[in-house]
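Asker: predicted model follows, preceded by the sequence.
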Amino acid sequence: MEAHIKNETFMNNLKYLKLIALMLVVLGHSTDIYKGDWVLTSLHESIFYKWISLYVNSIHMQIFVFVSGAVYAYCRIEKKHYRSYVELLKSKLKRLIIPYIFIGALFMIPIEIKAGVSTYNLGYIYSVKNLILGYESGHLWFLMMLFVLFLLYYLLEKIIVRLNFKIIIIFLFCIQMFYSRLPRIFLVNKAIYYMFFFYLGYLIYLNLGSIIKIEGMISKHKVIFLFLGLIIIPILIKLRDNLPQIKIVISIFYNLISDLIALIGIIQMYSVVLTVKSLKLYSGIGKCFDYIDRFNFSIYLLHEPIIFLILIKVINLNPSSLVMSCFLISIIISIIMAEIYYLIKAQLRCLLTRKLT
């Protein structure tokens, strides 16, 4: 019974960790305009928001994939889901690929063509074809990548569980160094790259008993872990981006430092979860988190095109005002659109039920 409670507590913490990762994604897209190498550029420069963009873009997707690996293990072991490859395929097609194509073709691409994003300057039909093939999928790339990752991992899982975890980690790290040479179609290369973090999440769940003890240590020193991340990650980013331009050095150490940054980021953001849960105001914060969490997928799907619509109008606004506007408005409008969708869906279901009866 106690083990079950600890299990559910850990999974609840991961739910909040995923929500924090989502907020980082939105923040990253709200600050990308100041990176200098994004698809749009402001007349204003901001070193502060450039560093925020570099910071969150170094950890947010890795957190998402890490959580996905742990949740996959939970579903397989605790819930007995995905008993067959076909079951997994159907589930992930419905959950990931249908929204990917629907939102990409009908919402993302039209808006980003209007915004003048060069990725889509060859027209709508060509852009939709590239979306389906995974070559140009904007912020939705993660969905296609995760879909392929699930399918690949399921095929390899029986082999993975038999091998020593150190061998798997070393092997997956080595593959990361060659991911750019792997096929880009359907984002196979990125799926293989991120398998490292998926496996770590999977491994954490399999060894939850031991991890709970480590969590206790993190909980005791959560503020230290939180601020250490704020200090160490920028230093590592600076080091990574200034490596000697020697191919073998770049290949090994760039990936090594990137993975280290991501791992520190995962621990840091897990410390944020534990810190929030320890606050006296947690009951109110928890309700707010739970409300936003209901729309986490909708926010992910919709937020970036909304940010582009804002940028079309006020791209040269004061950096702080622009970032805050992009962050808050994209989240709020995404939630409103989701609420309207669910309301219409419920009404249509009621009408259909009445007709059938």
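Answerer: Structure received.

Asker: drop to CA atoms for contacts and neighbour counts, all remaining ones
Answerer: Will do.

Asker: and Met11, how many neighbours does it have?
Answerer: Met11: 17 surrounding residues under other C-alpha atoms under 10 Å.

Asker: other SSEs contacting the helix ranked longest in the chain?
Answerer: Longest helix of the chain, by residue count under DSSP state H: helix 319-356. Under the contact criterion of 3 or more C-alpha pairs under 8 Å, 6 or more residues apart in numbering; DSSP states H and E, helix 319-356 touches helix 2-31, helix 296-314.

Asker: now for those helices, which one comes closest to Leu122?
Answerer: With C-alpha to C-alpha as the measure, helix 296-314 is the member of the helices and strands packed on helix 319-356 nearest Leu122 (18.4 Å).

Asker: angle of the closest one against helix 319-356?
Answerer: 130 degrees (axes from the mean of the first three to the mean of the last three C-alpha atoms, to 10 degrees).

Asker: dropping in the other structure now:
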Amino acid sequence: MTAQKELKNCTFAKTVLMILIVVYHSMLFWTGGWFKVISPVFSSVVLKETAKYLTSFHIYAFALISGYIFYFVKYDKGGYEETLPFLKNKFARLIVPYIFVSLVWAIPFYLFVNKGTLSGAINKFALAIAPDQLWFLVMLFVVFAVSFFMANIWKYRSVLGLLSVIFIYLMQIVGQRIMPNVFQIWAACGYLPMFYAGFKLRQYSHGENRFFDVLRKIPSIVYVSCSSGVYILSLYIKTFDSKIFTLIGIGVNFSVHVLGALMAFFVLTRLGNFFGDKKIFVYLSKVSMPVYLFHQQIIYLTTVYLNGLVNPYIHSAINFLVSFAVSVIISEILLKFKLTKYLIGEK
């Protein structure tokens, strides 16, 4: 397989993961999370557990694939050489849309629809502590910035690189108990190991490492089975109320994220061989990130106004279809103009 084909498959995988995030948010109401004002009139165990399973891997897989592509561009293609151009590029792709969408969409929605306060808006958006779906952009920018400065250590000093990632991950476990998640610093530290895993996966993608070579040969059905099995095990462990099982649960939960990310990476990139060049997916790859930027507030409206009026499965489907369609329309309008295209992070 050519390097260009691999990159296309990664783009396909990221596109599917972006869509899965919208699917997840469409079901999130039934987990008891996100909404503080109202509760579901009709409960749904299926939607609740499906949403929980999706959240166990989708962002982790996206971080892993981002690390894989980062290595490809920096070392295989010789890009990302200079610090300032790299940071300017990521700022334009991630922070500019964060600022723009916050100001024209998320903050007005928070203030006028959610009846939020100005101090709440400052905490949520100016400090990026909990800026709705936009947290992902800030987190990813921090991950890219840290990874740029750590990349040569990761590549050329494997033991030190691994230890640095472990230290950063442990630091966030302690740090989030001491100070708020300002500018998504602790979230970035939590997702950095997945980015690092993708980085190393690409580094050893040509058979130089036996372990990574084995990973590439494992059938997709095995990845799906292992990921699902460990996830079910994690649910079982949570039924025990003891410190020992709490500690075991931490390790098992981390395994859930790792296996889920690997499962999504290998399954989706393999599917990319068959579907990646289809017109629908080429189009979706163009609008998937803009759709992500705008979808959540639309889901909030459909969730609130349809609560108790329709079957929860129909309700979640409407959440997805309406939010996706409206977000695509918004994206298409913004992509037509050079300025607004830049403001949503597109070239």
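Answerer: Right, received. Where do you want to start? What you see is a predicted model; the values in this text were computed from it and never measured.

Asker: returning to that earlier point: reformat the helices and strands packed on helix 319-356 of the first structure as CSV; add distance to Leu143 of the first structure.
Answerer: Listed next are those as CSV, based on distance: least, C-alpha to C-alpha, whole Å:
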stretch, distance to Leu143 of the first structure
helix 2-31, 13
helix 296-314, 9
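
Asker: and of those, who's closest to Asn164 of the first structure?
Answerer: Per C-alpha to C-alpha, nearest to Asn164 of the first structure of those: helix 2-31, 23.6 Å.

Asker: spit out the contact partners of the nearest residue to Ile306 of the first structure once chain neighbours are set aside.
Answerer: Once flanking residues are discounted, Ile306 of the first structure sits nearest to Ser330: 5.5 Å by C-alpha to C-alpha, 6 or more residues apart in numbering. By C-alpha atoms under 8 Å, 6 or more residues apart in numbering, Ser330 of the first structure lies in contact with Ile299, Leu302, His303, Glu304, Ile306, Ile307.

Asker: follow-up on the earlier one: for Cys174 of the first structure, which of the helices and strands packed on helix 319-356 of the first structure is the nearest?
Answerer: helix 2-31 (25.8 Å).

Asker: what is the longest helix of the second structure by residue count?
Answerer: For the second structure, the helix with the greatest residue count under DSSP H is helix 243-275.

Asker: could I get the buried residue list for stretch 223-243 of the first structure?
Answerer: If you call a residue buried by 16 or more other C-alpha atoms under 10 Å, then stretch 223-243 of the first structure has these buried ones: Phe225, Leu226, Gly229, Ile233, Pro234, Ile237, Arg240.

Asker: residues making contact with it?
Answerer: Residues contacting stretch 223-243 of the first structure (C-alpha under 8 Å, 6+ apart): 51, 54-55, 218, 249-250, 253-254, 257-258, 261, 264-265, 267-269, 271-272, 275.

Asker: Tyr204 of the second structure -> the first structure?
Answerer: In the first structure, Tyr204 of the second structure lines up with Asn207, judged by TM-score structural alignment.

Asker: swap that for Trp30 of the second structure, sorry
Answerer: Using TM-score structural alignment, the equivalent of Trp30 of the second structure in the first structure is Tyr34.

Asker: identify the residues contacting the closest residue to its match other than its chain neighbours.
Answerer: Nearest in space to Tyr34 of the first structure, with sequence neighbours left out and distances taken as C-alpha to C-alpha, 6+ apart, is Lys50 at 5.1 Å. For Lys50 of the first structure, the contacting residues are Thr31, Asp32, Tyr34, Lys35, by C-alpha under 8 Å, 6+ apart.

Asker: compare those and tell me which has the most neighbours.
Answerer: Within those, most neighbours by other C-alpha under 10 Å means Thr31, with 27 neighbours.

Asker: give the equivalent position in the first structure for Tyr68 of the second structure.
Answerer: Checking TM-score structural alignment: Tyr68 of the second structure goes with Ala70.

Asker: check Val174 of the second structure too.
Answerer: Matched by TM-score structural alignment, Val174 of the second structure corresponds to Phe178 in the first structure.

Asker: helix/strand/coil for the residue nearest to Tyr34 of the first structure?
Answerer: For Lys50 of the first structure, the secondary-structure state derived from DSSP: H, G, I helix; E, B strand; the rest coil is helix.

Asker: thanks again, I'm all set now.
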